[in-house]
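In: Got a predicted structure plus its sequence, pasted below:
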Amino acid sequence: MPGQFAIGVIGYVVAVNLLAYAAMVLDKARAENSSQRIPESTLLNLAIIGGSIGTVIAQQTIRHKTRKEPFRSRLVGIVLLQVLVLIALIVGLVVTGSPETLWQFLTF
């Protein structure tokens, strides 16, 4: 069961990051063609739900929204928040010794 959960989490992270990357590429193409754009809120929501890596990679590789404020600052904030949550989960796993114990502690 834990292996299946890990595979599911990895699959989700890959899928949402590919989607976030694709959304950034599509938004840039639409900007260049003066078409209807993807709202910044949609791009940031994709980052919030786990697509921040894909969003940042797209931002750097296709040079899209690199200077656009407040988008850039909000994306940095999302990435920092996600890094802090990841660090807290890792520390929690080390302290409790297992994912099950950590889950029980968090849901008591």
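Out: Noted; the coordinates are in hand.

In: C-alpha from now on. contacts and neighbour counts both.
Out: Will do.

In: Mind naming the longest helix for this structure?
Out: Counting residues, the longest helix found in the chain (DSSP state H) is helix 2-32.

In: centre of the chain versus that helix, how much separation?
Out: 8 Å (C-alpha atoms, centre = their mean, to the nearest Å).

In: Included below, for side-by-side comparison, is a second structure:
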Amino acid sequence: MILLYSFLALNIIAFVLIGYDKKLAQNNKRRISEQTLLGCVFFGGTIGSGLGMLTFRHKTSKKSYLLKFWLIVIIQFLIAWYYLNN
């Protein structure tokens, strides 16, 4: 159960970070680094980050970010597939 709550919390944090970064961008303030945003995705905030990108229309046209995002998603999928089939 703790794992579920951790997963949920991480995805909420990832969602909020994407929204906050969008707000910072609109106000020409110092931004959250892509490394931090992608770190959230890497450690399990994929769903929250993806929903944040769609909701706030942020990072959806930056090809280098999207490439890294989808690479992480594919790796996570392959790891999950491997463990579910072995």
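Out: Good, I have the coordinates. The structure presented is a predicted model; accordingly, all values stated were derived computationally and were not measured.

In: what's the TM-score here?
Out: The TM-score (TM-score structural alignment, normalised by the length of the second structure) is 0.95; 86 aligned residues with a C-alpha RMSD of 0.8 Å.

In: returning to that earlier point: the longest helix of the first structure packs against which elements?
Out: Packing partners of helix 2-32 of the first structure (3 or more C-alpha pairs under 8 Å, 6 or more residues apart in numbering; DSSP states H and E): helix 40-46, helix 52-61.

In: Put together a markdown table for the ones you listed, with mean neighbour count and distance to Tyr12 of the first structure on each row.
Out: As requested, those are arranged in a markdown table below (neighbours: other C-alpha atoms under 10 Å; distance: least, C-alpha to C-alpha, whole Å):
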| stretch | mean neighbour count | distance to Tyr12 of the first structure |
| --- | --- | --- |
| helix 40-46 | 16 | 12 |
| helix 52-61 | 20 | 13 |
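
In: Tell me which of those lies nearest to Ala15 of the first structure.
Out: helix 52-61 (9.7 Å; C-alpha to C-alpha).

In: tell me, the closest one lands on which residues of the second structure?
Out: The aligned range for helix 52-61 of the first structure in the second structure is 46-55, by TM-score structural alignment.
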